[in-house]
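[1] generate a structure from the sequence data that follows.
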Amino acid sequence: MTKYSSEFKVKLVREWATDGLSSYQLAKKYHLSHHYIQYWIEQARLQGITSLQHRRVKRTFSADFKLSVINYYQTHEESMAMVAAKYDLLPNQISHWKRDFHQGGYQALKPHPKGRPPKAKKKNRKALKKQVNKNEIERLKEELAQTKQELYDVKMDRDILKKSLALFGPSKLDKKHK
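    Next comes the predicted model:
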């Protein structure tokens, strides 16, 4: 909920335009800050009276747009409220964008996902487990094949040694050690 209704804002701007009262006089009359009134007047002057209506839709801005607003604010000698009224923004938005840009550069101006990340669906989890199981099975099969090949090689070496012993007899080295 907003602090001031759009009808109240329109009433103040019209009173300023028709009666010729300054923003300071209106601020005293209605017991609020003259900055609000100046902002509403500037917004109505640049965007029209309809810009004082409440927005029902949340707007999102690209990083390029944010950067252009910051650049405009820094290169022109206008107040933040004037720039905000020109671009139909809130002054606080520009202030946040400026701070984010100085702290994190262009990357900080890009929109970020909000809220908690969604949980993985059960299908995805099951598919992921199957994929992991398939990968694990393939890895184990490869390992088994490699082990079988090593066993075969060792058996062949053993058989060759047995045959050579049978054909050529015990080696002379074996006799010296005994």
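
[2] going forward, measure contacts between C-alpha atoms and count neighbours the same way
    Noted.

[3] and R55, what element?
    Assessed by DSSP states H and E, R55 sits outside every helix and strand.

[4] that one - how many residues pack around it?
    8 (other C-alpha atoms under 10 Å).

[5] next structured bit after the lengthiest helix in the chain?
    Taking DSSP state H as the criterion, the chain has its longest helix at helix 122-168. Counting by DSSP H and E, the next helix or strand C-terminal to helix 122-168 is helix 172-177.

[6] just name whatever secondary elements that following helix is in contact with.
    Using 3 or more C-alpha pairs under 8 Å, 6 or more residues apart in numbering; DSSP states H and E, no helix or strand is in contact with helix 172-177.

[7] now do the buried residues in stretch 51-69.
    The neighbour-count check on stretch 51-69 (16 or more other C-alpha atoms under 10 Å) flags 51-52, 63, 66-67, 69 as buried.

[8] out of those residues, which sit inside helices?
    63, 66-67, 69.

[9] centroid residue for this structure?
    H112 (2.9 Å; C-alpha atoms, centre = their mean).

[10] SS state for that one?
    coil (DSSP: H, G, I helix; E, B strand; the rest coil).

[11] relative to Q146, how far out is it?
    Counting by C-alpha to C-alpha, to the nearest Å, the gap from H112 to Q146 is 48 Å.

[12] one more: G48?
    79 Å.

[13] burial count for L21?
    14.

[14] which ones are touching it?
    Applying C-alpha atoms under 8 Å, 6 or more residues apart in numbering, we find L21 in contact with E15.

[15] please tell me how far T18 sits from Q25.
    T18 is 14 Å from Q25, by C-alpha to C-alpha.

[16] between the two, which is the more surrounded one?
    Each of T18 and Q25 has its neighbours counted (other C-alpha under 10 Å); Q25 has more, 13 against 9.

[17] which stretch of helix or strand covers the more buried one?
    Using DSSP H and E, Q25 falls in helix 23-30.

[18] for the helix or strand just after that helix, list every residue counted as buried.
    Sequence-wise, the next helix or strand downstream of helix 23-30 (DSSP H and E) is helix 34-47. By 16+ other C-alpha under 10 Å, the buried positions in helix 34-47 come out as 34, 37-44.

[19] please give me the structure for this one as well, since I'd like to look at both together:
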Amino acid sequence: MSKYSKELKLKIVLDYIEKHISPEQQEKAYGVSSSQIRQWIAQYKLNGKFTEPTRNFSGEFKLKVLNYQQEHRLSDSQTSLIFGITNIGTICAWRKKYITGGTEALFQKQGRRSKMPKKSLIPNKPREEWTKDEELAYLRMENEFLKKYLALVQRDDKKKQQQRKDREQSKLSEN
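    This is a model prediction of the structure:
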């Protein structure tokens, strides 16, 4: 659902077209940024309607948009109007992804990747019923966890010792 109603958008656009009220004047009257108003005006002039926000774009579509933009030397706002993308910053984000990660980056799903294993290493049954392989896997996981925990504790201890040394040296240098 968009932030502004279609009725408000249409009223603002028609005020601009028929009454020649500038986007800056309407910004003050309606509390909508003049750049947003200009985008609505351009959408309406191009399509006769307003583009509905879309959240999911395929990798092929993203690549097509970026290629078209480069081929025709268009700005982000011009490209967004042609392809019906409501947020101009979306194209800029796609370009950054493409530059840093290549074509594959445009095809990746949004969101964070889970660092947890898909299948739990802890069997979902009483410990007495575990097979030797399940128990071995659990003990290995437990061992790895304890090693990592011990390493973190040792690192913290080293930091504290270094901070103490630094404080002692600063006190000695002050005297």
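
[20] please state their TM-score.
    Between these two chains, after superposing, the TM-score reads 0.56 (TM-score structural alignment, normalised by the length of the second structure); 130 aligned residues with a C-alpha RMSD of 3.6 Å.

[21] now the buried residues of stretch 51-69 of the first structure as CSV including distance to P117 of the first structure?
    Listed next are the buried residues of stretch 51-69 of the first structure as CSV, based on distance: C-alpha to C-alpha, whole Å:
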residue, distance to P117 of the first structure
S51, 35
L52, 36
A63, 22
K66, 26
L67, 28
V69, 30
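
[22] and which of those is nearest to D174 of the first structure?
    A63 (83.2 Å; C-alpha to C-alpha).

[23] counterpart of the closest one in the second structure?
    Using TM-score structural alignment as the criterion, A63 of the first structure maps onto G59 of the second structure.

[24] where's the residue nearest to that match when sequence neighbours are not counted relative to T79 of the second structure, distance?
    Closest residue to G59 of the second structure apart from its sequence neighbours, by C-alpha to C-alpha, 6 or more residues apart in numbering: F107 at 4.4 Å. Distance from F107 of the second structure to T79 of the second structure, counting by C-alpha to C-alpha: 20 Å.

[25] please identify which of these two sits among more neighbours.
    Taking other C-alpha under 10 Å, F107 of the second structure and T79 do not tie; T79 has more neighbours (20 against 16).

[26] secondary structure element for that one?
    helix 76-83.

[27] which stretch of the first structure lines up against that helix?
    Helix 76-83 of the second structure maps onto residues 80-87 of the first structure, going by TM-score structural alignment.

[28] buried sites along that stretch?
    80-86.

[29] repeat for stretch 11-25 of the second structure
    For stretch 11-25 of the second structure, burial by neighbour count (16+ other C-alpha under 10 Å) applies to 12-13, 16, 22-23.

[30] and the residue nearest to G59 of the second structure, what pairs with it in the first structure?
    In the first structure, F107 of the second structure lands on K110 (TM-score structural alignment).

[31] what's near enough to touch the match of A63 of the first structure?
    Contacts of G59 of the second structure by C-alpha under 8 Å, 6+ apart are 106-108.

[32] which of these sits closest to S170 of the second structure?
    Once C-alpha to C-alpha is applied, the member of the contacts of G59 of the second structure that ends up nearest S170 of the second structure is Q108, at 51.1 Å.

[33] residues near that closest one, how many?
    10.

[34] got it, and the one 10 residues further on?
    Number of residues near K118 of the second structure (other C-alpha under 10 Å) recorded here: 7.

[35] which secondary structure element is home to it?
    Using DSSP H and E, no helix or strand contains K118 of the second structure.

[36] for the closest residue to L90 of the first structure other than its chain neighbours, give me its contacts.
    In space, and not counting its chain neighbours, L90 of the first structure is closest to A84: 5.5 Å by C-alpha to C-alpha, 6+ apart. The contact partners of A84 of the first structure, by C-alpha under 8 Å, 6+ apart, come to 90-91, 94.

[37] which of these are conserved in the second structure?
    For these, the aligned pairs still in contact in the second structure (both residues aligned by TM-score structural alignment, their matches' C-alpha atoms under 8 Å) are 90-91, 94.

[38] now secondary structure too, for those, in JSON lines please.
    What follows is those, written out as JSON lines (three-state DSSP):
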{"residue": "L90", "secondary structure": "coil"}
{"residue": "P91", "secondary structure": "helix"}
{"residue": "I94", "secondary structure": "helix"}
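
[39] out of these, which end up buried?
    91, 94.

[40] look at S173 of the second structure and give its secondary structure.
    Strictly by three-state DSSP, S173 of the second structure counts as helix.

[41] what about S173 of the second structure, neighbour count?
    Neighbours of S173 of the second structure (other C-alpha under 10 Å): 8.

[42] now which residue in the first structure aligns to it?
    Per TM-score structural alignment, S173 of the second structure is not aligned with anything.

[43] which ones are touching S173 of the second structure?
    Per C-alpha under 8 Å, 6+ apart, neighbours of S173 of the second structure: none.

[44] over to L109 of the first structure?
    Applying C-alpha under 8 Å, 6+ apart to L109 of the first structure gives the contacts 62-63, 66-67, 97, 100-101.
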